[in-house]
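Undergrad: this one's sequence-less:
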């Protein structure tokens, strides 16, 4: 079993780990300080066929959930365990069970365990 526990600054650091160079990795637990639009031209299409467990924790809110996180998770079709601890900012809708099922979980037929804490933060303040 090849396992990696790592703290990284940006999503680019995470994508570098998942660009195919470490294709024997089975378990990845990653804490990311910031998830913004990727600044690098990194192959983000490589299917992570050997990855069976993935834990993603964000320290700061991200507005790139739909553009970065969802496509990344869809590459993990053989996951058996998925853990997400996310702060998502300024998204027009809450991330609910229907969204999770239709956008992510349907792409993971082997998934047995899913633990998540996804907080949606809306910075819009309405004044009456």
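TA: Perfect, I can see it now. Bear in mind the structure is a predicted one, so any value in this text is a computation, not a measurement.
Undergrad: C-alpha only now, for contacts and for neighbours.
TA: Noted.
Undergrad: After the strand or helix carrying residue 88, heading C-terminal, what element do we hit next?
TA: Secondary structure assigned from DSSP states H and E places residue 88 in strand 81-89. Per DSSP H and E, the first helix or strand lying C-terminal to strand 81-89 is helix 97-103.
Undergrad: So which bits of the helix or strand following that next one are buried?
TA: Later in the chain than helix 97-103, the nearest helix or strand by DSSP H and E is strand 113-121. Neighbour-count burial for strand 113-121, counted by 16 or more other CA atoms under 10 Å, picks out 118, 120.
Undergrad: ok so, going back, give the other helices and strands that the strand holding residue 88 contacts.
TA: strand 53-58, strand 113-121 (3 or more CA pairs under 8 Å, 6 or more residues apart in numbering; DSSP states H and E).
Undergrad: adding another structure so you can compare the two:
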């Protein structure tokens, strides 16, 4: 396999390619995609590692491809399909990098209150009923 890293676009890019087997490659720290396919059919992408890219595997206008057994760790998105049909995507190891927008927030607040009295003041409403009319007094 090949090792493709730190590229400005993608590690592996196939355009209008059909019936290919992409296997045993490592595509890491690429600016956009580890592996990208534009307009292809019946390709097999298996046993690759595409880590720490924006997209691990990106498919655009592809049909009937098999994407399986790939390791996709630390990407912003694991596998993305746009305008695709009939692709088989299974048994890929996908662990996303958490975005700062989705990180859990842990907030610890320590408050000490000394010498505070709380008074609750309220008006008591009473209703009196006369047989012919209702009157309300505060």
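TA: Alright, I've got the coordinates. Small disclaimer: the values here were computed from a predicted structure and weren't measured.
Undergrad: what's the TM-score here?
TA: TM-score for the superposed chains, counting by TM-score structural alignment, normalised by the length of structure 1: 0.48, backed by 94 aligned residues with a CA RMSD of 4.0 Å.
Undergrad: thinking again about what came up before, I'd like the helices and strands packed on strand 81-89 of structure 1 laid out as CSV, including distance to residue 28 of structure 1.
TA: Formatted as CSV, those follow (distance: least, CA to CA, whole Å):
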stretch, distance to residue 28 of structure 1
strand 53-58, 5
strand 113-121, 15
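Undergrad: Next, the contact list for residue 80 of structure 2, please.
TA: 55, 57-59 (CA atoms under 8 Å, 6 or more residues apart in numbering).
Undergrad: Go ahead and list the helix or strand containing it.
TA: strand 77-82.
Undergrad: Also residue 72 of structure 1?
TA: In this assignment (DSSP H and E), residue 72 of structure 1 forms part of helix 70-74.
Undergrad: same check, this time on residue 67 of structure 2
TA: If you go by DSSP H and E, residue 67 of structure 2 is part of strand 66-68.
Undergrad: The following helix or strand past that strand packs against which elements?
TA: Counting by DSSP H and E, the element after strand 66-68 of structure 2 in chain order, helix or strand, is strand 71-75. Here strand 71-75 of structure 2 touches strand 49-51, strand 55-60, strand 93-96, going by 3+ CA pairs under 8 Å, 6+ apart.
Undergrad: do you know which of those lies nearest residue 35 of structure 2?
TA: With CA to CA as the measure, strand 55-60 is the member of these nearest residue 35 of structure 2 (4.8 Å).
Undergrad: Skipping its backbone neighbours, what lies nearest residue 93 of structure 2 in space?
TA: residue 71 (4.7 Å; CA to CA, 6 or more residues apart in numbering).
Undergrad: contacting residues for residue 12 of structure 2?
TA: 4, 27, 33-36.
Undergrad: Can you add distance to residue 79 of structure 2, neighbour count and secondary structure and give those residues back as TSV?
TA: Formatted as TSV, those follow (distance: CA to CA, whole Å; neighbours: other CA atoms under 10 Å; DSSP: H, G, I helix; E, B strand; the rest coil):
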residue	distance to residue 79 of structure 2	neighbour count	secondary structure
4	18	18	strand
27	14	25	strand
33	10	31	strand
34	10	34	strand
35	10	29	strand
36	10	21	strand
